[in-house]
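Participant: Got a sequence here, can you model it:
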Amino acid sequence: MMDRYSRQILFPSIGEGGQQKLAKKHVLIIGIGTLGTQSSEMLTRAGIGKLTIVDRDYIEWSNLQRQQLYIEEDAKNRTPKAVAAKERLQAINSEVEIEARIIDVTPVELEELVEGVDLILDATDNFDIRMMMNDISQKHQIPWIYGSCVGSYGMSFTIVPKETPCLHCLMETVPVGGPTCDTAGIIHPAASQVVVHQTTEALKILTDNYDALRKKLISFDVWTNQIVQMNVSSMKKVDCASCGEKATYPFLQFDEQTKTAVLCGRSSVQVRPPNVQQRNLKQLAQQLEKTGGKVEANAFLLSFTIGDERMVVFEDGRALVHGTNDVEKAKTLYHRYLS
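Facilitator: Coordinates of the predicted model:
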């Protein structure tokens, strides 16, 4: 039904040839929250051949403000995000093949997920997974598009293996201790702006219009009306462990992953970051107080309680999530408030 895509085909940079290419492409979207719901809908409406959508979480009331595929019934039923998203996306375009996976992504899952994929879209909420995505992208030579947002601020960068710097080149080490949506809030327009940049770049790649790619890191604040495009090409490192000449893909190794352990007899899970950190507990307390939860701290640790959930954070970055033996729930809470 090419009439369905007639307005897109009229756009000369896509045309009938580009539309036919698009219909044969497979995109993996990791995270079906604020960014993932919007980008998956745009690509579904555009006529992508296949979408694999991955998320470990379920829908909560606070998601409805900005995660546009979901409705109140989903929050009432705590429907898994991937399940609800697939249902809505298939209703939008039944021609698109949608594969939904309710899993926590680790390097093991990534190796399976990237098989036959032409592009990876970042719609996650933590750098732990992003650095894994970056390494799997470099290992299998699959382009991916980074995107993040918090408050009214957003950022995006398109990473093409062998051509652009990778995320490891830009970040050096995984950033910690910054604000999250749960500590600093977020407005829907900021997320939408990130998605606009991500999906436009995605359409360029999927229709083989590589020459039109931005090739710059873009950041913006939709509230203060600021926008910056930064040329980061000089930051590509020949000795980068993720994309350099002797790449070892460190973030696919166990030592670079977040560790968890169920504490025997305590109904608690310890979550430990890949590397020992030095967290500023005073600064973290100020961020967490904005959530409306209860924060108590001493010179050695911080206790944070919100609703029925409580965690204790130590200076070395470890956290004890109390009241559960569910490792996946503990990791979700850890990344929600501390990532």
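Participant: Please make it C-alpha for all contacts and neighbour counts, starting now.
Facilitator: OK.
Participant: quick one: the strands in the stretch 151-300 of the chain?
Facilitator: For the stretch 151-300 of the chain, the strands defined by DSSP state E, counting those that start in this stretch cover 153-159, 217-221, 226-230, 259-263, 268-272, 294-297.
Participant: one more, for comparison:
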Amino acid sequence: MTERYSRQVFYRHIGEEGQRKICNSHVAIIGLGAVGSVVANHLARAGVGRITLFDPDYVRTIDLQHNLLFSKEDVQKGRLKVVAAKQSLNMINSTIRIKGNESKLSIETLLHETDDVSILVVGNTNPEVISVCNEFCFLKNIPLVFGGIIDGKGRQMSIFPGETPCLNCVLQKYKWIDLKQNDFLTSDLIGSYQAMDVIKFLVEKNAVIRKQILTMDPLNNIHEEMLIHELQERCAVCASKQG
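Facilitator: Have a look, this model is predicted:
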């Protein structure tokens, strides 16, 4: 292991073997908004060997308030988020492989670009995107780590096919609404929790990954965990993993 990752190697929960697993892993990140950019930043610095980024949008001035990876120059030059993010992440860590895809998200695109991915990170609250990601993870039997600002609060959860309800039925049950409100500090916290769950999974510490919904509202000092007990019997995606 290089000096670059020495602090992680010395960390007893990772060690040399854990760092080797991180460096040999492939993680996909859906959405490069405030939350997704935080996850990408942490995973690149941690040494995740391959990161595939998905986002069809261009960098806008509004992104500069809450996004760690973009600059005024990205806006002026009309760069796609995946292009700007790749450039920024390569400057952070040039030893890893980063690929960007600006295509409209679909099962076919995910299968083509991330067939060997270990875990999927979702930082997008669009229902259509969530549905595609949810279906893909249950199809490939891999974890999905979700995070976003919903109802003005940070929400984070990790979905394990066959162990937890899927993301679709969780969001349908609680009827959360994306109010397009975002303070970048909450996004930083949620993205950091997502990145930590990814690292836990990559170093095979699944037992300590939270199986509850985390809600954070730093302004009002709220930090809550909500248990999810039952699979949703009427959910076709969940039903495919039952029994």
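Participant: Just give the TM-score of the two.
Facilitator: Laid over one another, the chains give 0.93 as their TM-score (TM-score structural alignment, normalised by the length of the second structure), with 242 aligned residues with a Cα RMSD of 1.9 Å.
Participant: thinking again about what came up before, just name the most buried of the strands of the stretch 151-300 of the first structure.
Facilitator: Greatest average neighbour count among these goes to strand 153-159 (a mean of 24), per mean count of other Cα atoms under 10 Å.
Participant: tell me the average deviation of that strand from the second structure after fitting.
Facilitator: Once fitted to the second structure, strand 153-159 of the first structure is off its aligned match by 0.6 Å on average (mean Cα distance after the TM-score superposition for the first structure).
Participant: Report the angle between that strand and strand 217-221.
Facilitator: On the basis of axes from the mean of the first three to the mean of the last three Cα atoms, to 10 degrees, strand 153-159 of the first structure is oriented at 170 degrees to strand 217-221.
Participant: Quick one: residues contacting the most centrally placed residue in the first structure.
Facilitator: In the first structure, the C-alpha nearest the mean C-alpha coordinate belongs to T124, at 1.5 Å (Cα atoms, centre = their mean). With contact taken as Cα atoms under 8 Å, 6 or more residues apart in numbering, T124 of the first structure is in contact with 30-33, 35-36, 130, 148.
Participant: go with 7 Å
Facilitator: Going by Cα atoms under 7 Å, 6 or more residues apart in numbering, T124 of the first structure touches 30-31.
Participant: What strand or helix carries it?
Facilitator: Here T124 of the first structure, judged by DSSP states H and E, is contained in no helix and no strand.
Participant: related to what we said a few turns ago, mind putting the strands of the stretch 151-300 of the first structure in CSV, distance to R56 of the first structure included?
Facilitator: What follows is the strands of the stretch 151-300 of the first structure, written out as CSV (distance: least, Cα to Cα, whole Å):
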stretch, distance to R56 of the first structure
strand 153-159, 23
strand 217-221, 28
strand 226-230, 33
strand 259-263, 16
strand 268-272, 17
strand 294-297, 27
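Participant: Pretty sure L139 of the second structure sits in a helix.
Facilitator: Yes. L139 of the second structure sits within a helix when classified using DSSP: H, G, I helix; E, B strand; the rest coil.
Participant: Tell me the spacing between it and R234 of the second structure.
Facilitator: Distance of L139 of the second structure to R234 of the second structure, computed by Cα to Cα, to the nearest Å: 18 Å.
Participant: Give me the more crowded residue out of these two.
Facilitator: Per other Cα atoms under 10 Å, whichever of L139 of the second structure and R234 has more neighbours is L139, with 15 against 9.
Participant: Provide a complete list of residue ranges assigned to helices in the second structure.
Facilitator: Here the second structure has its helices, by DSSP state H, at 6-10, 15-23, 34-46, 72-76, 81-92, 107-113, 127-140, 167-174, 184-202, 236-239.
Participant: Kindly reformat those helices as JSON lines containing distance to P161 of the second structure.
Facilitator: Shown next, in JSON lines, are those (distance: least, Cα to Cα, whole Å):
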{"stretch": "helix 6-10", "distance to P161 of the second structure": "29"}
{"stretch": "helix 15-23", "distance to P161 of the second structure": "22"}
{"stretch": "helix 34-46", "distance to P161 of the second structure": "22"}
{"stretch": "helix 72-76", "distance to P161 of the second structure": "38"}
{"stretch": "helix 81-92", "distance to P161 of the second structure": "28"}
{"stretch": "helix 107-113", "distance to P161 of the second structure": "17"}
{"stretch": "helix 127-140", "distance to P161 of the second structure": "6"}
{"stretch": "helix 167-174", "distance to P161 of the second structure": "10"}
{"stretch": "helix 184-202", "distance to P161 of the second structure": "14"}
{"stretch": "helix 236-239", "distance to P161 of the second structure": "7"}
